[in-house]
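1. what's the 3D shape of this:
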Amino acid sequence: MTDSRPVPSGTDADGGVKAVLHWYLRRSRQTLRWKLEGLTERQLRMPMTPTGTNLLGVLKHVASVEVGYFTECMGRPTSIEVPWFADDAEPNEDMYATAEESVQWIMELADRCAAEADEAIEALDLDAPGRVPWWSQPDVTLGRLLTHMVDEYARHLGHVDIVRELLDGQAGHTTAHSNLPSGHGADDEQWWMDYTARLRQIAEQF
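-> From the prediction side, this is the model:
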């Protein structure tokens, strides 16, 4: 399937590439937030895989990773504390919200992280130098980190797509553009039941 929505213009070497990467980053943030809408707090926190993947935790993780890359790793100040990344933090503490961390608090954290990240991205050139001490090749540029964060969101949005579908059957890219097949009955619940049954029948042959 292909995404039929328009892609931002301006991919030449005079700064347009940064605008495009930033556009994809912002779109990924919006898609992630949409995937969390309309669910109960229990659903948002519920681990849905053997390794504990949950929707609210994914938001906490990507937001705090993002602000770290675009502020501290780019030599810029930040007002946001992320103690779940400290050396003495519990393993995987960035991948779930504690009982004391409310849904509203996580949402506001994500907004603050995005705002500081955007401020850095807008202020710096693509070739602005940075450093990620825990990477094997720590010297980076803003362009490298922008590309990395677009990839980071893409990976976790795949997780979120599946988790949301398991929770309540909601699927698709956005409310305005599902990116799922339509026509010939493909927008009908029975069509999908028959489709998955056919795939299951094929798989059972092996």
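
2. okay, CA-based contacts and neighbour counts for the rest of this
-> OK.

3. Give the burial count for residue 111, as a bare number.
-> 14 (other CA atoms under 10 Å).

4. Please apply the same query to residue 189.
-> 10.

5. do the same with residue 204
-> The burial count for residue 204: 8, using other CA under 10 Å.

6. how about the lengthiest helix in the chain: buried residues?
-> With secondary structure taken from DSSP state H, the chain has its longest helix at helix 142-168. Neighbour-count burial for helix 142-168 flags 142-143, 145-146, 149-150, 152-154, 156-157, 159-161, 163-164 (criterion: 16 or more other CA atoms under 10 Å).

7. where along this protein do the helices fall?
-> Assigned by DSSP H, the helices in the chain fall at 16-35, 41-45, 55-70, 103-123, 142-168, 189-204.

8. would CSV of those helices with distance to residue 130 be doable?
-> What follows is the helices of the chain, written out as CSV (distance: least, CA to CA, whole Å):
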stretch, distance to residue 130
helix 16-35, 16
helix 41-45, 34
helix 55-70, 9
helix 103-123, 12
helix 142-168, 7
helix 189-204, 47
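
9. which one of those helices is the most hemmed in?
-> The highest average neighbour count among the helices of the chain, using mean count of other CA atoms under 10 Å, belongs to helix 55-70 at a mean of 23.

10. one more, for comparison:
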Amino acid sequence: MKHLLVATGVLLLPTALHAQEPQIKCPGENTVEMRYCAGLSWEQSTDQLKRKIPKALLQQWQEATQAVPGIQSGQEKVCSVKERIRSMTKKSWYERFSKIAAKTSGRSGTFTVACGVVGLWLLSGPLFDYSDTWQLAINTATTIITFLMVFLIQHTQNRDAEAVQIKLDELIRATKGAHNALLNLEELTEQQQDYFRDKYEALALEAQKSLLLGKSDTDSPELSA
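-> Model (predicted):
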């Protein structure tokens, strides 16, 4: 059992440590990647310009641009954007390991392996005369695995829940007529949440009455004060 735990850790840890960062494909999928691609285009155009104009004129141009504050070269822009992308996409080893462990533990193959380990443990009972050591082996192994998996899975669930909240906040922010007061609803007190819930329950009752009267319930009524 000890060798099985060590082998599992050896298989999962290198995968988490050596996970590759996502590749950037121009023109980019978000603002940061678009800035990175724009910096690359600036650098390429600058290189082409350096090949075409005379060296004396190029030196004069470089001196003029360096004398003006706030002007940043294409290479500097690319480097700064790269650093920002790395800081946004780089994850710690614990985040990568917890994500891989959560995905792996939820697969059918992992469940089959766990059932196989339990089956081998049951078959080995007669060899150890069903001794206390035989029982202690499975109890210790399952306790340690369960204890560690609680933290790994909870970490993954917290990140997923926060991501869902951010996406919902973005939908509220981008939807015309939505109430921005609901953006941090999960941070409000229980009394404040009850207040909003009562308002929406009242809207639901009004919609049900409209349906009974043969009216539509697909409008967007405002919340009453």
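
11. What TM-score do the two superposed chains give?
-> TM-score for the superposed chains, counting by TM-score structural alignment, normalised by the length of the first structure: 0.28, backed by 88 aligned residues with a CA RMSD of 5.1 Å.

12. related to what we said a few turns ago, which of the helices of the first structure sits closest to residue 129 of the first structure?
-> Taking CA to CA, helix 142-168 is the member of these nearest to residue 129 of the first structure, at 6.6 Å.

13. Please name every helix or strand in contact with the closest one.
-> Judged by 3 or more CA pairs under 8 Å, 6 or more residues apart in numbering; DSSP states H and E, the packing partners of helix 142-168 of the first structure are helix 16-35, helix 55-70.

14. what angle do the last one and helix 142-168 make?
-> Helix 55-70 of the first structure runs at 180 degrees relative to helix 142-168, counting by axes from the mean of the first three to the mean of the last three CA atoms, to 10 degrees.

15. related to what we said a few turns ago, would you list the helices and strands packed on helix 142-168 of the first structure in TSV and tack on distance to residue 194 of the first structure?
-> Shown next, in TSV, are those (distance: least, CA to CA, whole Å):
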stretch	distance to residue 194 of the first structure
helix 16-35	26
helix 55-70	29
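
16. tell me which element the spatially most distant residue from the centre of the second structure falls in.
-> Centroid-distance maximum for the second structure: residue 56 at 50.7 Å, with CA atoms, centre = their mean. For residue 56 of the second structure, the host element (DSSP states H and E) is helix 55-67.

17. Distance from the helix or strand just after that helix to the middle of the chain?
-> Using DSSP H and E, the helix or strand that follows helix 55-67 of the second structure in sequence is helix 74-89. For helix 74-89 of the second structure, the separation from the chain centroid amounts to 20 Å (computed by CA atoms, centre = their mean, to the nearest Å).

18. quick one: contacts of the next helix or strand after helix 74-89 of the second structure?
-> Helices and strands here follow DSSP H and E; after helix 74-89 of the second structure, the next one along the chain is helix 93-105. Outside helix 93-105 of the second structure, the residues that touch it by CA atoms under 8 Å, 6 or more residues apart in numbering are 12-13, 15-17, 19, 110-111, 149, 152-153, 155-156.

19. what's the answer for stretch 28-37 of the first structure, then?
-> Residues outside stretch 28-37 of the first structure that contact it (CA under 8 Å, 6+ apart): 44, 55-56, 59, 150, 153-154, 157, 160-161, 164, 173-174.

20. ok, now with 10 Å
-> Stretch 28-37 of the first structure is contacted by residues 22-25, 27, 43-44, 55-56, 58-59, 62-63, 107, 110-111, 114, 149-154, 156-158, 160-161, 163-165, 170-175 when judged by CA atoms under 10 Å, 6 or more residues apart in numbering.

21. Next: stretch 150-157 of the first structure.
-> Identification of contacts with stretch 150-157 of the first structure by CA under 10 Å, 6+ apart yields 21-29, 31-32, 35, 53, 55, 58-59, 61-63, 65-66, 145-146, 148-149, 159-160, 163, 173.

22. Name the residues of the host helix or strand of residue 115 of the second structure that come out as buried.
-> Assigned by DSSP H and E, residue 115 of the second structure falls within helix 108-123. Of all the residues in helix 108-123 of the second structure, those buried under the rule 16+ other CA under 10 Å are residue 121.
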